[in-house]
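A.B. asks: structure here, sequence nowhere to be found:
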């Protein structure tokens, strides 16, 4: 694929067993919305995120009670965990001492006098640090200098805080510069990407509910990823965080950066559609949540054009009146009844993925 820019070369660091930066794939993250102090609920949500393909998870640490159970949560899960901490350096130290794989802090709201202790502990425990700059929590002098949370303000804050940690001899750092204003977010990351080889965590903060988040995140992160900027991403959704994972992989897949999980293509429907395509797509998506295999699946509402329009799909169904055609790579396999669509399709998918794995093992 001809892209305008190659992938930006960054330093590599490890968050648990996941590499960020260097030549590693763009990693997908999410964050729990459960009360961290409720360990069973938090663990259950992390397990759901892991099953959906989440590779790194973040949890909020609003108080000492939340900080005190981080180790218990870590012991119960299988993916790297990051503690999200604001203001209180003591909570950061508690998180590090419980072997969190990483912490997210904004040094500007924690006090320079406390940062040295946090960095020292992070070095001793091999903990990664994300310097998380947010448009809503910039330092007052920078806000006054630029007249608000501009891209230049975000970038200056990020670079200043990066230098602060590096001057303390710490380099296991990644940066994020988040704003709910997409153009500001894009410009801020571009500025920083030109001035450092530190790995970058991309995200549009406060992106809203599913549709708004999908739009803002696809544009904001999509533009940067297409330019080769970004080493790990998190799509922010107001709602169930499991939906964030699918959107993240969808963005990466659409740009042909990572092909993880199924690519379900479906027509928008028209007057020729004589099946319940909306319901079929929803049921297929639900049945394939967490699937890691790269597979293109076509669900078409018309038997006239279906197989032809989706000829490159590994498998698909083109519906007609109460029935449809099952096809692979544009070739019709057989005719099936509408009530059999889901069952037959899932059987075909299982057979295809099983055959692919057998070939890979040989």
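C.D. replies: Looks like it arrived, so ask away. These numbers come from a predicted model, not from an experiment.
A.B. asks: could you use CA atoms for every contact and neighbour count after this?
C.D. replies: Fine.
A.B. asks: buried residues, the longest helix seen in the chain. List them.
C.D. replies: Criterion DSSP state H: the longest helix present in the chain is helix 341-361. The neighbour-count check on helix 341-361 (16 or more other C-alpha atoms under 10 Å) flags 341, 342, 345, 348, 349, 352 as buried.
A.B. asks: same check, this time on stretch 174-191
C.D. replies: Buried-residue list, stretch 174-191, by 16+ other C-alpha under 10 Å: 174-182, 184-191.
A.B. asks: which ones among those residues map onto helices?
C.D. replies: Counting by DSSP H, the part of the buried residues of stretch 174-191 found in helices is 182, 184, 185, 186, 187, 188, 189, 190, 191.
A.B. asks: what strand or helix carries the closest residue to the first one other than its chain neighbours?
C.D. replies: Yep, that's residue 182 we're talking about. Among residues not flanking residue 182 along the chain, residue 220 sits closest, at 5.4 Å (C-alpha to C-alpha, 6 or more residues apart in numbering). Assigned by DSSP states H and E, residue 220 belongs to helix 210-226.
A.B. asks: what's the answer for residue 58, then?
C.D. replies: Using DSSP H and E, residue 58 sits in strand 56-60.
A.B. asks: strands of the stretch 51-200 of the chain, residue ranges please.
C.D. replies: In the stretch 51-200 of the chain, the strands defined using DSSP state E, counting those that start in this stretch lie at 56-60, 81-84, 102-105, 128-134, 173-178.
A.B. asks: ditto for the stretch 251-362 of the chain
C.D. replies: Shown for the stretch 251-362 of the chain, the strands assigned by DSSP E, counting those that start in this stretch span residues 262-266, 295-300, 315-319, 323-328, 331-337.
A.B. asks: the fourth one versus helix 341-361: what angle between them?
C.D. replies: Direction vectors for strand 323-328 and helix 341-361, defined by axes from the mean of the first three to the mean of the last three C-alpha atoms, to 10 degrees, enclose an angle of 10 degrees.
A.B. asks: run the chain-centre distance for strand 323-328.
C.D. replies: Centroid displacement of strand 323-328 relative to its chain, using C-alpha atoms, centre = their mean, to the nearest Å, is 33 Å.
A.B. asks: now the longest one
C.D. replies: Its chain's average C-alpha position is 36 Å from that of strand 331-337, according to C-alpha atoms, centre = their mean.
A.B. asks: what do you get for stretch 150-158?
C.D. replies: Counting by C-alpha atoms, centre = their mean, stretch 150-158 is centred 23 Å from the centre of its parent chain.
A.B. asks: before we move on, what about stretch 102-114?
C.D. replies: 24 Å.
A.B. asks: what of stretch 96-103?
C.D. replies: Distance, centroid of stretch 96-103 to centroid of chain: 21 Å (C-alpha atoms, centre = their mean).
A.B. asks: comparison target below:
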């Protein structure tokens, strides 16, 4: 348990009505892949992400139209909104004025010191946090030369230099983000940062990849980092539907015991004894249980009646397939046989009783 206590030592930062750091629950972030200027599409996606368990949402602000759209988007959503800014400090100022609850900038690409100062002064005025984000791909040439390439040490030094810059402007309402697509480099960078800073950390493996590859890389990287007690918010970055990012993040947190609630589905890998379409059934169950996220239970989907009751014993409820029929199981005990085509509905009926 000792290595899971580090998060208690980070500062607390408020983002709208949510608080991160200081041992508060780890929050899940995602980012819209809609055009921010398209208010209706963006709001629709945010609402779906919120229903799926997203706690904080980020939107891209590439131009003034996007910055202005934040005002209307904010009226229709209930979770905190982060504006993602690159290069143009005026976009950051406009996004804050439009009601962004937090902004993400890399001070290194915002420009001169007075431009960074303008952003900081506006954040002070509205009392919103600034997320100082540094990715391995944006590391300064002098740090690459100093460390002989892109390294964890260079990423951390880059981020801390930018943090000090803002601190010298008398502002400490900060969150730090240091990301790399290299999992082990990312892990080392977070270890180093946790030793040198007490600001909350937003954790993720950047540009992790497609649904399969990205989920694996993020699970490995986030699993190691979070288990060390590091991290206050997380994002699973995937090339795909942002809803998949939220699903993966919830599973990672539940697996590590860092988030309770929601239905965990366990299923066997199939074998020669399987006489039902277990793959399809397990996927249907996983889709169905998403509507019962308020429950804190484990559901088992097993492929045969030979091992079903035994392997499902640790689950709260489960089903096991047979030949043309299956078993409905509660706490390891068979409660009744069900025709194969009725297994899903029988399981749903029992879930409804558990609400």
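C.D. replies: Structure's in. What do you need? Bear in mind that the values here come from a model prediction, so they are computed numbers and not experimental data.
A.B. asks: coming back round to it: what's the closest of the strands of the stretch 51-200 of structure 1 to residue 240 of structure 1?
C.D. replies: strand 56-60 (13.8 Å; C-alpha to C-alpha).
A.B. asks: and the closest one, how far out from the chain's middle?
C.D. replies: Relative to its parent chain, strand 56-60 of structure 1 has a centroid offset of 12 Å by C-alpha atoms, centre = their mean.
A.B. asks: which other helices and strands contact it?
C.D. replies: Applying 3 or more C-alpha pairs under 8 Å, 6 or more residues apart in numbering; DSSP states H and E, we find strand 56-60 of structure 1 packed against strand 27-31, strand 81-84.
A.B. asks: can I get those in JSON lines with distance to residue 159 of structure 1?
C.D. replies: Below are these laid out as JSON lines (distance: least, C-alpha to C-alpha, whole Å):
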{"stretch": "strand 27-31", "distance to residue 159 of structure 1": "23"}
{"stretch": "strand 81-84", "distance to residue 159 of structure 1": "20"}
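A.B. asks: on that earlier part again, by how much does the strand holding residue 58 of structure 1 deviate from structure 2 on average?
C.D. replies: By mean C-alpha distance after the TM-score superposition for structure 1, the fitted strand 56-60 of structure 1 averages 0.3 Å away from its aligned residues in structure 2.
A.B. asks: now do that strand: everything it contacts.
C.D. replies: For strand 56-60 of structure 1, contacts defined as C-alpha atoms under 8 Å, 6 or more residues apart in numbering pick out 18, 27-33, 36, 46, 66, 79-85.
A.B. asks: please apply the same query to stretch 9-29 of structure 1.
C.D. replies: 53-58, 79-81, 101-102, 127-128, 172-173, 197-200, 230-235, 245, 248-249, 257-258.
A.B. asks: return the subset of the residues you listed lying in helices.
C.D. replies: 245, 248, 249.
A.B. asks: so who does the last one touch?
C.D. replies: Applying C-alpha under 8 Å, 6+ apart to residue 249 of structure 1 gives the contacts 28, 258, 259, 260, 261.
A.B. asks: so what's the third one closest to, chain neighbours aside?
C.D. replies: Computed as C-alpha to C-alpha, 6+ apart, the closest residue to residue 259 of structure 1 that is not its neighbour in sequence is residue 253, at 5.1 Å.
A.B. asks: could you verify my assumption that residue 150 of structure 1 touches residue 184?
C.D. replies: Yes: taking C-alpha atoms under 8 Å as the definition, residue 150 of structure 1 is a contact partner of residue 184 at 6.3 Å.
A.B. asks: of the contacts of residue 249 of structure 1, which stay in contact in structure 2?
C.D. replies: Among those, the contacts conserved in structure 2 (both residues aligned by TM-score structural alignment, their matches' C-alpha atoms under 8 Å) are 28, 258.
A.B. asks: got a winner among the contacts of residue 249 of structure 1 for most neighbours?
C.D. replies: Taking other C-alpha atoms under 10 Å as the neighbour criterion, residue 28 ranks highest of the contacts of residue 249 of structure 1 with 23 neighbours.
A.B. asks: give me the stretch of structure 2 that stretch 295-302 of structure 1 matches.
C.D. replies: On structure 2, the counterpart of stretch 295-302 of structure 1 by TM-score structural alignment is residues 297-304.
A.B. asks: neighbours of residue 256 of structure 1, how many?
C.D. replies: Using other C-alpha under 10 Å, residue 256 of structure 1 has 11 neighbouring residues.
A.B. asks: now the strands of the stretch 51-200 of structure 1 in CSV, with distance to residue 117 of structure 1?
C.D. replies: As requested, the strands of the stretch 51-200 of structure 1 are arranged in CSV below (distance: least, C-alpha to C-alpha, whole Å):
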stretch, distance to residue 117 of structure 1
strand 56-60, 21
strand 81-84, 17
strand 102-105, 13
strand 128-134, 13
strand 173-178, 16
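A.B. asks: how about those strands, which one is nearest residue 334 of structure 1?
C.D. replies: Closest to residue 334 of structure 1 of those is strand 56-60 (C-alpha to C-alpha; 42.2 Å).
A.B. asks: quick one: contacts for the nearest residue to residue 271 of structure 2 once chain neighbours are set aside?
C.D. replies: Nearest residue to residue 271 of structure 2 in three dimensions, chain neighbours excluded: residue 303, at 7.9 Å (C-alpha to C-alpha, 6+ apart). Residues near residue 303 of structure 2 by C-alpha under 8 Å, 6+ apart: 268, 270, 271, 273, 274, 275, 276, 278, 320, 321, 322.
A.B. asks: separation between residue 303 of structure 2 and residue 268 of structure 2?
C.D. replies: Look at residue 303 of structure 2 and residue 268 of structure 2: by C-alpha to C-alpha, to the nearest Å, they are 7 Å apart.
A.B. asks: picking that back up, closest to residue 95 of structure 1 out of the ones in helices among the contacts of stretch 9-29 of structure 1?
C.D. replies: When those are ranked by distance to residue 95 of structure 1 (C-alpha to C-alpha), residue 245 comes first, at 24.8 Å.
A.B. asks: for the spatially most central residue of structure 2, give its distance to residue 141 of structure 2.
C.D. replies: Residue closest to the average C-alpha location in structure 2 (C-alpha atoms, centre = their mean): residue 235, at 3.1 Å. Separation of residue 235 of structure 2 from residue 141 of structure 2 (C-alpha to C-alpha): 27 Å.
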